[in-house]
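J.: Fold the following, please.
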Amino acid sequence: MNTKITILIIFLFGGIISSFGQGSPYYKGGFKIKFDDKDEKYVRIITWAQVQANYDDSRTPSDTDPDPSDLSFQLRRARVLVYGQIVKDFLVLTHIGVNSLNSNNMHPVGGEGTPQVFMHDAWAQYNVAENHVLGAGLHYWNGLSRLSSQGTLNLMTMDNDRASWSNLGLSDQFARHVGVFAKGNFGRLQYNVAINESISNTLDNTSLNSESAVYQGRNLLGSANAGKNYTGYFAYNLLNMESNFLPYKVGSYLGTQELLNIGAGFFHHPDGAVILDNQGELQGENVNLFALDVFYDVPLGENGSSLTAYTKYQYNDYGTNYQFGPYASGNMFYGHAGYLLPGKFENTRFQPYASFNLTTIDAMDDDRTILGIGGNAYLNGHNSKLTLEYQRENFNGQTFNRVSLQAMIYL
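T.: Sure, this is the predicted structure:
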């Protein structure tokens, strides 16, 4: 066999890896195929799967399930991410996968209408100066807050706070926009900003009315008025510098980093929402979202324990009296904290945590609250872990209880 081919196979299946710490001493960043000794020519491959068992006492009958069971199973995520470069100044990334595949949305032969595998990310970027990058494509360089670009490889909670993906399906495709972005840092201040196209076929199919706005600006007013949106996020690193090589924010470093970051961000979509005026004519309304957040992750002593904490305030203006699913004009307060119990990395580690979301809604007198209590069992850092979480939601006079168990492996 050709020597070069033999070496390539060894690299691929042997997992030649480089340091990209995310909380495991065994795994340092995916299969990495190197083509030189300077680490400037390479292809890196990451793959992961999350499988869940869910108990939910709020399931309601439907045409396809007249008597739903409280217990169900689903493939929450299955993804493959690949990126690489030939020279250090140019990089291309692609990310494909499937989400939330379950018995109600599967197809007998995997046909149209199921949660098909689709392109999550696909962008190219260029280093235009030291510590500054320009890029374009289908990207995840979101503004607003840290949770708006939360990675799913190393979550501390069972999943991301759903309302923190604040435009998912309204202006973007599954938290991704097609657009141009810039990212980098000025000393300890990191930034990412973007100008994006907004989608036409938004999830919001609410009928037009004069009482509350609907998120259908581009579809009804046209791309000239409502086609673009503008977003950015800025974080000051008070302790160590966190990597911003990729946009996927780490949920918990499990004591491998000492970080204290203060962030602020925005999202602006001119005429993103529409409402009927007193004469029954269409009137555009700007969508403006702002957020302030703090992320703290620090080892505690020398016994292997660590603390992870995050808190955020977000101001939401989706338009007059807007409410659709988890999104609403009003204010949102969110926070979570977890404590990694003392121990050694080579042993199974445990991390209890709690989260809380309080959302005030302009269109209603009632607030939404979501309390989460759970814990992680790290069999091999984030690369192999089990998560158990109880979630209690109170909204509009109703209480919903959910319990989920998730198994995750990523390579």
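
J.: going forward, measure contacts between C-alpha atoms and count neighbours the same way
T.: OK.

J.: Find the nearest non-adjacent residue to residue 95, please.
T.: Excluding the flanking residues, the one nearest residue 95 by Cα to Cα, 6 or more residues apart in numbering is residue 81, at 4.2 Å.

J.: was I right about that neighbour contacting residue 43?
T.: No - between residue 81 and residue 43 there is no contact under Cα atoms under 8 Å: 10.5 Å.

J.: mind checking how far the one residue sitting closest to the centre of the chain is from residue 130?
T.: Note on the chain: the residue nearest the mean C-alpha position is residue 150, at 3.5 Å, using Cα atoms, centre = their mean. Going from residue 150 to residue 130 by Cα to Cα, to the nearest Å gives 25 Å.

J.: what about residue 7, is that helix, strand or coil?
T.: At residue 7 the chain is in helix, as set by DSSP: H, G, I helix; E, B strand; the rest coil.

J.: The structure of the following sequence is requested for comparison with the preceding one:
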Amino acid sequence: MKNTLFIIWLLQSIWILPTKAQVQADSSSVRTPKPVPDKTELKYNLNESGSHYFKVTFLNQTWLRFDQSNPGTTVLGEPAAHTFDVGLRRTRIQLYGQLTDRAFIYFQFGQNNFNFLSQNAGNRKMQVFFHDALTEYAVVKGKNYLKLGGGLTIANGLSRFSQPSIGTILTMDVPVFAQATVDQTDEFSRKLSVYARGQIGKIDYRLVVSDPFPITTNGQTAPALSTNSTFSQKSHHKQYQGFFTYQLWDKEPHTTPYMTGTYLGSKRVLNLEGGFITQAKAMWHSSETQDTVYTNLNLWSVAAFLDMPVNKNKGTAISAYAGYFTYDFGQGYLRYNGIMNPANGTTSPLSGISNTYGNAFPMFGTGNVLYSQVGYLLPKNLLGEGNGTLLPYASLMYANYKRLADPMAVYNLGINWLLKGHTSKLTLDYQNRPVYEAAPAGNIIQTTRRGCVVLQYQLFI
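T.: Got it, this is the predicted structure:
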């Protein structure tokens, strides 16, 4: 009898246990279905829900450019009234991910401004470098209230264009003047920093303490001490920054410190923005009564940003920005900059100012700047199914730098052909810039203007 009961119990166990396991497995699969992979991105999920992940992106921007050179320009010793060149404006790899509920990591690796003149210590094999390497911790799990981070990062104050997402910009290129200390006391706008950032209600904020690089390590000969202010070569103080945004409509994404250029109608954004950068004794100059005078660096801006759909059915949208910047680099500060300059010399130098050749203009200085841009996304089927659409734009930089006798105006007109959004796009851009010369009285006056045409192809995944 006991043997019969044991056999019955054993048969029931063999039948019931797999059935229970199968029911549990089926129930589990219903509760937590595996996420469907997004084939538009390179992403590896670290957990079942996909909330923990690691992602890789690639970006390349190729330029074909014709430029009317500044007067006196030379290329490798020969006069060049105009130039034509091919270059890589940016080549980047991003690697980042949410490793736990609270821990985030971000790297960016690549190079910038690579054309036939680009050299690294006389070697055309230009050195690529880490633009960003940061770690971040969310203090409140699942919320953006407070994130603490540190490392090499572009997170800073001043403006949204001081920390732009270059793969999503409206115009062909960012307004580089907003990266006010670029390659002076930073590494292509990145600094070694610790920061706090977050979103509380409609407020998006970031507060940053940076350890700026000495200007003597930027790979160029530092300017000599003179009566016009330049970055100090002897003092070292921390830099304090802050940026604040009041988001009236949709909240902007908060994954990385970078700020989107245009959402192409996918969001409804209206922001009021303001920011600052300050550093004690960052600048120096000489005077008649004192060999060396140290002054503080003080920069601030206020702006409004609009990006919204106009007609969702047609796919039309508008993007606009208007900002006011006040720059105090000390008395007489003025710096020329030419993006990926296609020239390397001049027979008509400006006394005390370097790099005035090629496509350069006085991009940075002590004074005030007004900057605005606007673009309109045309209907999504404008060019037929599968052929993308067009996004024309215009921008204006108007600067009143104290060392210039005449205000400076640089404007750009262009059109994006969005073959597949920001992933694949062609941009045709025309820029018109002023040319300045030294007058007998010592003033720097505008004498003429020059133009530049660029065709860019961007591929971004």
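
J.: Could you report the TM-score for this superposition?
T.: Here the superposed chains carry a TM-score of 0.88, computed using TM-score structural alignment, normalised by the length of structure 1; 378 aligned residues with a Cα RMSD of 2.0 Å.

J.: returning to what we had before: give the aligned range of the host helix or strand of the residue nearest to residue 95 of structure 1 in structure 2.
T.: Assigned by DSSP states H and E, residue 81 of structure 1 belongs to strand 71-85. Aligned using TM-score structural alignment, strand 71-85 of structure 1 spans residues 84-98 in structure 2.

J.: if I line the two up, what does residue 292 of structure 2 land on in structure 1?
T.: Under the alignment (TM-score structural alignment), residue 292 of structure 2 pairs with residue 282 of structure 1.

J.: Likewise for residue 156 of structure 2?
T.: Aligned partner of residue 156 of structure 2 by TM-score structural alignment: residue 142.

J.: and that match, how far is that from residue 65 of structure 1?
T.: 37 Å.

J.: Which of these two has more residues huddled nearby?
T.: More crowded of residue 142 of structure 1 and residue 65, by other Cα atoms under 10 Å: residue 142, with 31 against 11.

J.: My read is that that one contacts residue 149, right?
T.: Yes - Residue 142 of structure 1 lies in contact with residue 149 (Cα under 8 Å); the separation is 5.7 Å.

J.: Give me the common contacts of those two.
T.: Residues touching both residue 142 of structure 1 and residue 149 (Cα atoms under 8 Å, 6 or more residues apart in numbering): residue 247.

J.: Figure out how far the strand holding residue 81 of structure 1 is from the centre of its chain.
T.: Distance of strand 71-85 of structure 1 from the chain centroid (Cα atoms, centre = their mean, to the nearest Å) equals 13 Å.

J.: Give me the distance between the aligned residue in structure 1 for residue 420 of structure 2 and residue 344 of structure 1.
T.: In structure 1, the residue matched to residue 420 of structure 2 (TM-score structural alignment) is residue 380. To residue 344 of structure 1, residue 380 of structure 1 is 11 Å away according to Cα to Cα.

J.: Between these two, which has more neighbouring residues?
T.: The neighbour comparison of residue 380 of structure 1 against residue 344 (other Cα under 10 Å) goes to residue 380, with 19 against 11.

J.: and the more buried one, how far is that from residue 254 of structure 1?
T.: As judged by Cα to Cα, residue 380 of structure 1 and residue 254 of structure 1 stand 11 Å apart.

J.: what about the helices in the stretch 201-350 of structure 2?
T.: Under the criterion DSSP state H, counting those that start in this stretch, the stretch 201-350 of structure 2 carries no helices.
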